[in-house]
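*Asks:* return a 3D structure for these sequence lines:
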Amino acid sequence: MVSIAIMGHGVVGSGVAEIFTTHKQKLYASIGEEVYVKKILDLREFPDSPLADRFTKNFEDIINDLEIRVVVEVMGGLNPAYDFVKRCLKAGKSVVTSNKELVAAHGAELLEIAKETNTNFLFEASVGGGIPIIRPMSQCLVANNVDEIAGILNGTTNFILTKMIEDGMQFDDALKLAQELGFAERNPAADIEGHDACRKICILASLAYGKHVYPDSVHTEGITKITLEDVRYAEAFHCVIKLIGSVKRLADGKIDIIVAPMLVPNKSQLANIDYEFNGIMVRGDCTGDVVFYGKGAGKLPTASAVVADVIDCCKHLKTRKFLYWADGNGKNILPWEESSRAMYVRANGSNVAEKAEKIFGEVTVINKTDAPADEKAFVVKAMPYSEFAEKIAQLEADGVSVLSSIRVADL
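*Replies:* Prediction:
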């Protein structure tokens, strides 16, 4: 029998406890012995839980119990999760977490401690919920040099954009609906401002390229400025707008990493991933494009990934799985202003297209039947963002009002 503890009994934590209660035989068959939930840490009380006798409000009950070999952290946030996880690893207990904020902020340090103590620190559920991605990248795709990762990494923003695309809803109305349906929090900033997607692409980039990428090193834009007009122009250009987390390996060894709304061509495998679903494309030099798709959040999908990591830890109690990256200082990251992509622009004024061509060279004008007479949308060729910004300033100095600009994905 392997004794474990669960820290946190919220949505995911209760799902983890439920799976260990209802899938005992299945889990027993996978490792040949019982996984026993000995302690559950939470400040609240759950008298109706079938595991009510296992609850504690004191972390010391877990850290001091020598029988507990694996600890699940599903509290979220950094405080006290970071301190608790660090202490568990130093005490020789393996840790499984779904906490993307923790992994994005302290992954390198915690992996180093796990290496020193011959324990495991696993976090499959931190990216993509129930979608397998960490294990496939670290094991199944290990023979590849990863050239690029691009993904729809946040279900809330994808739901909102899908409602705008398919039902013609304004952003505020789509956000309100997402909150009513439980896809968005009361304070949705982490989702709609792109921070959640940023943490996830940082974890994937760290794993793929071997050095920790910190969220504050990544240029991040959300979807709050996306309008229904932009959605319709994108449609006329045979694209959809998605919030994309992207990282590319460059020839000089640096990485180009960003989180931003992008026009995704309809032919792309990511274009048809809608509503609360996530999709992650990994481009390997041997495999080509591999796409992982599924629900990126939710009680049981995320709990399923957590439990899989727990079982992995139970199989490797005396050995350490090689999941590791070194600390990073950001010097391997291309400054975002130097990142080069084609850009969509929507503007109004007199002779917009002619003025744009004079400044940008050849542009592709997007025609939309119900567009205002003085409004034009167009796409300019790929160039560093700093050069694009300079040319936009020239366009505005020539009497054109730029209403929006969005990157065009090369996927």
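*Asks:* please make it C-alpha for all contacts and neighbour counts, starting now.
*Replies:* Noted.
*Asks:* ranges for the helices of the protein?
*Replies:* 11-22, 24-31, 60-63, 81-90, 100-117, 134-135, 155-167, 171-180, 189-192, 195-209, 228-236, 299-315, 352-360, 385-397 (DSSP state H).
*Asks:* any buried residues in the first one, and which?
*Replies:* Pointing back at helix 11-22 there. 12-20 (16 or more other CA atoms under 10 Å).
*Asks:* let's see this one next to it:
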Amino acid sequence: MTITPLLGPNGKIPILIRDDDTNFFTKGNMLESIYSNAWNNQFKISLSVIPYQKTINDVCVPPDFRNFPEHHSIENNEGLCTFLKEKIRHNKIEIVQHGVTHDLIDGRGEFSQQIDGKNEDINRTIKDTFTHYYRSLNTDHNGKNSKMGFESYVNIGRDIIKKSLDINPVLFVPPFDDFSTHNLNLLSCLSMIPIYGQSNYHRFFRSSYVPNYFKKYFASKLLKKFANVGFIIPFIMSNVDYYNNKHNQGIMLYIPRRLKINPISNSNKNAENKKGSSQTCVKWISNTISYSIIQRTPLGILNHYHHYFYDWNYDSITRKNLFEQWNQILQLLSKIPFSWKTTFFDLYQRIRKIKKINIAFTGQKITIKSGNELIKEISFKVDKVLQSVKEDIVYDEQDKTIITIDQLKPNSTFVFYVK
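*Replies:* Below you'll find the predicted structure:
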């Protein structure tokens, strides 16, 4: 007998849309062009914001600014900040802190290795960021009294977002999806919620058994492969990860199995003619949606707004093929009949309560004990028919293996029996 709590209320599938790399160079009209239709359909967008963008050689920086050793705070783009604050006020977006500078350190993301360790490349890069940041404040405080460590480095980004958008960021996504286990643990200690990958690719880079030179080599290969292409990536979450597992941290994402054909939207001149490639991408996501409908797992889409405007053409979308894919995907998401269009923070608040549930088995008897908070419309996926003595069970209309309890009151007990 198995019984697993579902993360969505009333058995609904949580739908998450995440867009990475909003920074000083972003314009509000770019985001509006991509997401106006999503907002009209009540979807919410999680924007991963780079607070203090360093002008590295990367597609998240306009070509005229690349390879200059400068830092650009998002607070200096007043038009963008006004746009974002308006969207926050109308509950259209949530803000996720996307690292601090999005810099590459020793060929890897800025949070891929121990920041307060002995690596000279890391220390030199972090020190450079501290120097630029405190110099930009135009105060007597030059940063000498601040310990150059993990917490103070993360707080540079948090402080910029606080000043720019009048919010205190609590969600965190590492640049290049590259997160060391050490930094993951430290981030959780700062009362932030990490969002990170748990696929084989991610575990490879976090493994202490893989030599760093291997990781650096493969990171370089991946960066070259995806440097000049536009892509849309689906991700899923596992309901099981948050049941009876007190040791996991934050929100864990998985990349679903790919199709054999590369689903990336090509960036070359012939991309518009490669309909097969675009349909493969849509099919990949369609298959992922089908899986989520069966399992009722949270489903998400990872986007990068600047991919649509390659290479930073502010005036209009240049990758028409990619934008066509996005609109098809949005239609597929809109057609899911039992979805919960939500944000990472709202989903995590529900996860936090679900993790406190305890389920005990005694013969044919199943006892569910809640934590100290009310959980509304809590659903479970079961593999046998159940009945309750006092309370009514609501069976899902599409899937009779899913049952819903209208509410679990704080510190209460709910009893089922196997028929």
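*Asks:* TM-score for the pair, please.
*Replies:* Superposed pair, TM-score by TM-score structural alignment, normalised by the length of structure 1: 0.24. Supporting alignment: 170 aligned residues with a CA RMSD of 7.1 Å.
*Asks:* most packed of the helices of structure 1?
*Replies:* Burial of those is given as mean neighbour count (mean count of other CA atoms under 10 Å); helix 195-209 ranks first at a mean of 25.
*Asks:* and that one, what does it pack onto?
*Replies:* Other elements packing on helix 195-209 of structure 1 under the criterion 3 or more CA pairs under 8 Å, 6 or more residues apart in numbering; DSSP states H and E are helix 100-117, strand 146-152, helix 189-192, strand 239-249, strand 255-265.
*Asks:* can I get these in CSV including distance to residue 198 of structure 1?
*Replies:* Below are these laid out as CSV (distance: least, CA to CA, whole Å):
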stretch, distance to residue 198 of structure 1
helix 100-117, 9
strand 146-152, 11
helix 189-192, 10
strand 239-249, 7
strand 255-265, 6
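*Asks:* out of the buried residues of helix 11-22 of structure 1, which is nearest to residue 205 of structure 1?
*Replies:* residue 12 (24.8 Å; CA to CA).
*Asks:* please name the nearest non-neighbouring residue to the closest one.
*Replies:* Counting by CA to CA, 6 or more residues apart in numbering, residue 299 is the residue found nearest to residue 12 of structure 1 once chain neighbours are left out, at 5.0 Å.
*Asks:* from memory that neighbour sits against residue 15, does it?
*Replies:* Yes: with contact defined as CA atoms under 8 Å, residue 299 of structure 1 counts as touching residue 15 (5.5 Å).
*Asks:* okay, and residue 53 of structure 2 sits in which element?
*Replies:* strand 52-54 (DSSP states H and E).
*Asks:* helix or strand next in line after that strand, which one?
*Replies:* Once the chain leaves strand 52-54 of structure 2, the next helix or strand it forms, by DSSP H and E, is strand 71-73.
*Asks:* mind listing what's buried along that next one?
*Replies:* For strand 71-73 of structure 2, a neighbour-count test (16+ other CA under 10 Å) marks 71-73 as buried.
*Asks:* next SSE downstream of that strand?
*Replies:* Trace forward from strand 71-73 of structure 2 with DSSP H and E and the next one is helix 78-89.
*Asks:* now that next one: buried residues?
*Replies:* For helix 78-89 of structure 2, by 16+ other CA under 10 Å, it's 80-81, 83-85, 87-88.
*Asks:* from those residues, which single one is nearest residue 402 of structure 2?
*Replies:* Checking the buried residues of helix 78-89 of structure 2 against residue 402 of structure 2 by CA to CA gives residue 88 as the nearest, at 34.3 Å.
*Asks:* show me what the lengthiest helix in structure 2 is packed up against.
*Replies:* What stands out as the longest helix in structure 2, according to DSSP H, is helix 275-295. Here helix 275-295 of structure 2 touches strand 233-236, strand 299-303, helix 320-334, going by 3+ CA pairs under 8 Å, 6+ apart.
*Asks:* reformat these as CSV; add distance to residue 125 of structure 2 and mean neighbour count.
*Replies:* Output for those, formatted as CSV (distance: least, CA to CA, whole Å; neighbours: other CA atoms under 10 Å):
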stretch, distance to residue 125 of structure 2, mean neighbour count
strand 233-236, 30, 22
strand 299-303, 28, 21
helix 320-334, 35, 18
